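1. Show me the folded form of this:
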Amino acid sequence: MKSGAINLVVEGSQIDTEPFPLERQKNGETLRSALRVRGGQETFSGLTIRQGRTMKEDLAEIKTRHINADGELEIDREVTEKQVDDIEFFEVNTEFVITESTRDDAARELLSFAMDGSVQQALIDVVEFAKANPSAEMNMAGTDQGSNVDHITAVGDIQHATDLPDDVRDHPNILLGFEDLEWEQRELRGFITKSGYLAIYEPSEMDVEEYSRFVREAVLPFATPDVS
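-> Next up is the predicted model:
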């Protein structure tokens, strides 16, 4: 399985790691942010893929607790400690970046700084994506986490539907499952969300280069940056 959240490089240049680590002050503590990359060689398909990691320190309140003899929960101590938000990514052709989750705001922030531009979460028109793949089975439109439209669990054959609820077209948490999607003489199975998360279950051996090509060729035409 290969999966990740699609982020668009709205403007920017190649990743520059020279300014890192960055430092900031919070509650008297020095907190650091760092970004590391590797790779950058062009593939046979013409893609330049750089894999890397963003790291950002922040302060978190830690409570240690126990259950006392009366069965009540008690706090032993409460301390503030440094924790690191550690996110892997890969960047393709200075066009888009794949992160681990659609909630990776810290990664987008550091990548925007490193690319001297703007890296923004992609929003996918899942209805048009479905219609562009008429041979595939796309009969599930559910929701990913945090949705307010839980009543939508199945929509049926959305490639040919003309009266879809507005929630299906517009809500950022819509999830679309697909099977038998033909691409490069193979049939793909997975899901994609309106909020830009793409998971490919089959073929299970799909690698980063193939995943990147699928995103570039089959998904980006239906992607717009989230400027909200």
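2. contacts and neighbour counts: CA atoms only from here.
-> OK.
3. can you map out the helices along the protein?
-> Remark: helices assigned in the chain by DSSP state H are 105-114, 126-131, 166-170, 208-214.
4. Which one of those helices lies nearest to E184?
-> With respect to E184, and counting by Cα to Cα, the nearest of those is helix 208-214 at 9.3 Å.
5. Return the distance of the closest one from the chain's centre.
-> In terms of Cα atoms, centre = their mean, to the nearest Å, the centre of helix 208-214 is found 15 Å from the chain centre.
6. tell me the strands in the chain, going along the chain?
-> 2-11, 22-26, 29-42, 48-67, 73-92, 96-99, 118-124, 137-143, 174-183, 186-193, 197-202, 223-225 (DSSP state E).
7. Distance to T162 and mean neighbour count for those strands - can I get that in CSV?
-> Conversion of the strands of the chain to CSV gives the following (distance: least, Cα to Cα, whole Å; neighbours: other Cα atoms under 10 Å):
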stretch, distance to T162, mean neighbour count
strand 2-11, 28, 22
strand 22-26, 51, 11
strand 29-42, 42, 16
strand 48-67, 39, 16
strand 73-92, 35, 14
strand 96-99, 31, 25
strand 118-124, 19, 25
strand 137-143, 14, 21
strand 174-183, 17, 19
strand 186-193, 20, 19
strand 197-202, 25, 20
strand 223-225, 21, 19
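8. Which of these sits closest to R213?
-> The nearest among these, by Cα to Cα, is strand 73-92 at 9.3 Å.
9. Distance from the closest one to the middle of the chain?
-> The answer for strand 73-92 is 20 Å, by Cα atoms, centre = their mean.
10. what does that strand contact?
-> Applying Cα atoms under 8 Å, 6 or more residues apart in numbering, the contact partners of strand 73-92 are 47-68, 97-100, 104, 106-107, 212.
11. before we go on, could you also do this sequence so I can check it against the first one:
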Amino acid sequence: MKSGVIGIATGDLTTVDSFSEEIEKGDDSLASCVEIVSEIRSADGELLGQFGRAAMDQYVDTNSVEINGNSIRTGEKSEIRTQYTEFLLSVDGFVIVKNSGGIFALDLIGKHENVSIERAEVNLNSFISGHSGFTPWKVGFYGKSGNADNGVVHGNEIWDDPELGPLLESQRKNQLGIDIEWRGYEIKMMLTESGYLNIYQPGDFGNTGFMRLVRDEIVPHISH
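-> Predicted coordinates for the structure are as follows:
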């Protein structure tokens, strides 16, 4: 995985075992499953976390169309669909699901392990303060008084812009595209206030690096 939504556990969460369950609702049976596929270890054998998959049946409302002779009837009906995601679970108490559609896995794992796992809120101003010298190529801001109270700015050396630089540095931010150096890697990444992280470069960045980057560089700036 090179992208995902971060969830933070309140309580003791280090590893989980595979599990499944079924819930009867009327005439239907709704199944859910968490499968641990592999362990993630450092080069010296230290356990960093687990890679897994999750799936869950859910009711969804869909549009329906029925032809009855010379008339057409439209409406809504409820049907069962199975959601699926992949995830990384860290021994340091956070979970990364592949995208926002996989948030259900946080609830599945949390309920099974009797802990609360909430989508992370990242303080981007704190992140910036802890990473001097990086160059943003995208900044999303909000909370500014006046006619333009939010927006997204793209460019090179944004902080150095004589008009926008000081303004952007002082505002609350909801997304940040940056290039940083980390453990010998040149990282090009996007980070949002709502806990989404996407690594664009390097292309060979794997699960181990992704999990360590979140632990070292993102988790310290998450609001609890």
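12. Among the strands of the first structure, which comes closest to D166 of the first structure?
-> strand 174-183 (11.1 Å).
13. what's the closest one packed up against?
-> Identification of packing neighbours for strand 174-183 of the first structure by 3 or more Cα pairs under 8 Å, 6 or more residues apart in numbering; DSSP states H and E yields strand 137-143, strand 186-193.
14. Reformat the strands of the first structure into JSON lines and put distance to P165 of the first structure next to each item.
-> Formatted as JSON lines, these follow (distance: least, Cα to Cα, whole Å):
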{"stretch": "strand 2-11", "distance to P165 of the first structure": "25"}
{"stretch": "strand 22-26", "distance to P165 of the first structure": "46"}
{"stretch": "strand 29-42", "distance to P165 of the first structure": "42"}
{"stretch": "strand 48-67", "distance to P165 of the first structure": "38"}
{"stretch": "strand 73-92", "distance to P165 of the first structure": "34"}
{"stretch": "strand 96-99", "distance to P165 of the first structure": "30"}
{"stretch": "strand 118-124", "distance to P165 of the first structure": "17"}
{"stretch": "strand 137-143", "distance to P165 of the first structure": "11"}
{"stretch": "strand 174-183", "distance to P165 of the first structure": "12"}
{"stretch": "strand 186-193", "distance to P165 of the first structure": "16"}
{"stretch": "strand 197-202", "distance to P165 of the first structure": "21"}
{"stretch": "strand 223-225", "distance to P165 of the first structure": "20"}
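15. what about those, which gets the closest to V168 of the first structure?
-> Shortest distance between V168 of the first structure and the strands of the first structure, using Cα to Cα, is found for strand 174-183: 6.3 Å.
16. coming back round to it: nearest to V208 of the first structure, of the strands of the first structure?
-> strand 2-11 (7.5 Å).
17. That closest one aligns to what range in the second structure?
-> Alignment of strand 2-11 of the first structure against the second structure: residues 2-11, by TM-score structural alignment.
18. outside of that stretch, which residues touch it?
-> By Cα under 8 Å, 6+ apart, stretch 2-11 of the second structure touches 93-100, 103, 106, 110, 115-120, 195-200, 205-207, 210.
19. try stretch 158-171 of the first structure
-> So stretch 158-171 of the first structure is contacted by 125-127, 130-131, 134, 138-139, 141, 149, 155, 174, 194 (Cα under 8 Å, 6+ apart).
20. now the helices of the first structure in JSON lines, with distance to F178 of the first structure and mean neighbour count?
-> Listed next are the helices of the first structure as JSON lines, based on distance: least, Cα to Cα, whole Å; neighbours: other Cα under 10 Å:
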{"stretch": "helix 105-114", "distance to F178 of the first structure": "28", "mean neighbour count": "20"}
{"stretch": "helix 126-131", "distance to F178 of the first structure": "8", "mean neighbour count": "20"}
{"stretch": "helix 166-170", "distance to F178 of the first structure": "15", "mean neighbour count": "15"}
{"stretch": "helix 208-214", "distance to F178 of the first structure": "14", "mean neighbour count": "17"}
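21. Save those helices as TSV, and put in distance to E187 of the first structure too.
-> Below are these laid out as TSV (distance: least, Cα to Cα, whole Å):
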stretch	distance to E187 of the first structure
helix 105-114	32
helix 126-131	15
helix 166-170	25
helix 208-214	12
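22. Which one of the ones you listed lies nearest to R186 of the first structure?
-> Closest to R186 of the first structure of the helices of the first structure, according to Cα to Cα: helix 208-214, at 11.7 Å.
23. and for the closest one, what span of the second structure is it aligned with?
-> So helix 208-214 of the first structure sits over residues 207-213 in the second structure, by TM-score structural alignment.
24. Give me the mean deviation of that stretch from the first structure.
-> With mean Cα distance after the TM-score superposition for the first structure, stretch 207-213 of the second structure departs from the first structure by a mean of 0.6 Å once superposed.
25. Would you mind finding the match for V92 of the first structure in the second structure?
-> So V92 of the first structure corresponds to S90, using TM-score structural alignment.
26. Tell me who's in contact with Y142 of the second structure.
-> Y142 of the second structure touches D149, N150, G151, Q171, R172, K173, N174, counting by Cα under 8 Å, 6+ apart.
27. Would you quantify the distance from the second one to R81 of the second structure?
-> This means N150 of the second structure. 37 Å (Cα to Cα, to the nearest Å).
28. wait, isn't E109 of the first structure in contact with V119?
-> Yes: using Cα atoms under 8 Å, E109 of the first structure is in contact with V119, at 7.5 Å.
29. Any idea which of the helices of the first structure gets closest to G40 of the first structure?
-> G40 of the first structure lies closest to helix 208-214 among the helices of the first structure, at 12.0 Å (Cα to Cα).
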